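Q: No sequence on hand, only this structure:
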């Protein structure tokens, strides 16, 4: 980890999640193929990472539907627009690449929306798992389709 960045690992029901951030904000929440956590909350862990850890834990327990910890994402203007739009997909809801393209005023940008979706570094919080194909079928997910299916079912099970 380069200077200024901290990392903790969260052991979720669907694999290890690496949380990376600074004193001010979380910048990455990604699934890892590591079997066991290597980075734990310690006295030098920024409060924002601890908050992210606890909010993810509540999400997986089915008691949290929105995230409040500070986070940041960096991408092109187009990617930022797509990621901001993804945040509007409600808990347990779904949308398609085409729906997102239409909602940002560029209905021909379906593939570009898919590409931006695949570059999202804030898994679960920027809910790219809620994107499905226009035909209702599951489409690619960086964390694996089985995780996407699990997350969608989890949210349906706990939806208020």
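A: Cool, the structure landed. Since the model is a prediction, treat every value here as computed from it, not as a measurement.

Q: switch to C-alpha atoms for all contacts and neighbour counts from now on
A: Will do.

Q: which stretches of this protein form helices?
A: For the chain, the helices defined by DSSP state H occupy 47-61, 77-86, 97-103, 110-118, 145-158.

Q: adding another structure so you can compare the two:
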């Protein structure tokens, strides 16, 4: 069973972003949250936050199109369904007509 210790790290976002930071929250084994914000977070990093940070850097520089991170989806059944659907959106797709009923 995983010990519930929280780790925090942050990445400064590219200048083209409306936010200044990507704040990363993780446990010993999983990413819990990546939140874009204009507020810096505390730093208490571990190997999981470092891995996330490295992959975000590669993603922002267009060298990575698919993340390979251990993460836990938190929330209601509905929000978990939404997260699962978001994971199906291909890299670079940005359209309001993406959803098909």
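A: Arrived safely. If you're wondering where the values come from, they're calculated on a predicted model, not measured in any experiment.

Q: returning to that earlier point: please tabulate the helices of the first structure in TSV, including the columns mean neighbour count and distance to residue 17 of the first structure.
A: Output for the helices of the first structure, formatted as TSV (neighbours: other C-alpha atoms under 10 Å; distance: least, C-alpha to C-alpha, whole Å):
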stretch	mean neighbour count	distance to residue 17 of the first structure
helix 47-61	19	9
helix 77-86	17	20
helix 97-103	19	25
helix 110-118	18	17
helix 145-158	16	12
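
Q: Any idea which of those helices gets closest to residue 40 of the first structure?
A: Of all the helices of the first structure, helix 47-61 sits nearest to residue 40 of the first structure, with 9.8 Å by C-alpha to C-alpha.

Q: how about a markdown table for the helices of the first structure, with distance to residue 6 of the first structure added?
A: A markdown table is the format used below for the helices of the first structure (distance: least, C-alpha to C-alpha, whole Å):
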| stretch | distance to residue 6 of the first structure |
| --- | --- |
| helix 47-61 | 8 |
| helix 77-86 | 23 |
| helix 97-103 | 33 |
| helix 110-118 | 23 |
| helix 145-158 | 25 |
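
Q: which one of those helices lies closest to residue 31 of the first structure?
A: Closest to residue 31 of the first structure of the helices of the first structure is helix 145-158 (C-alpha to C-alpha; 9.6 Å).
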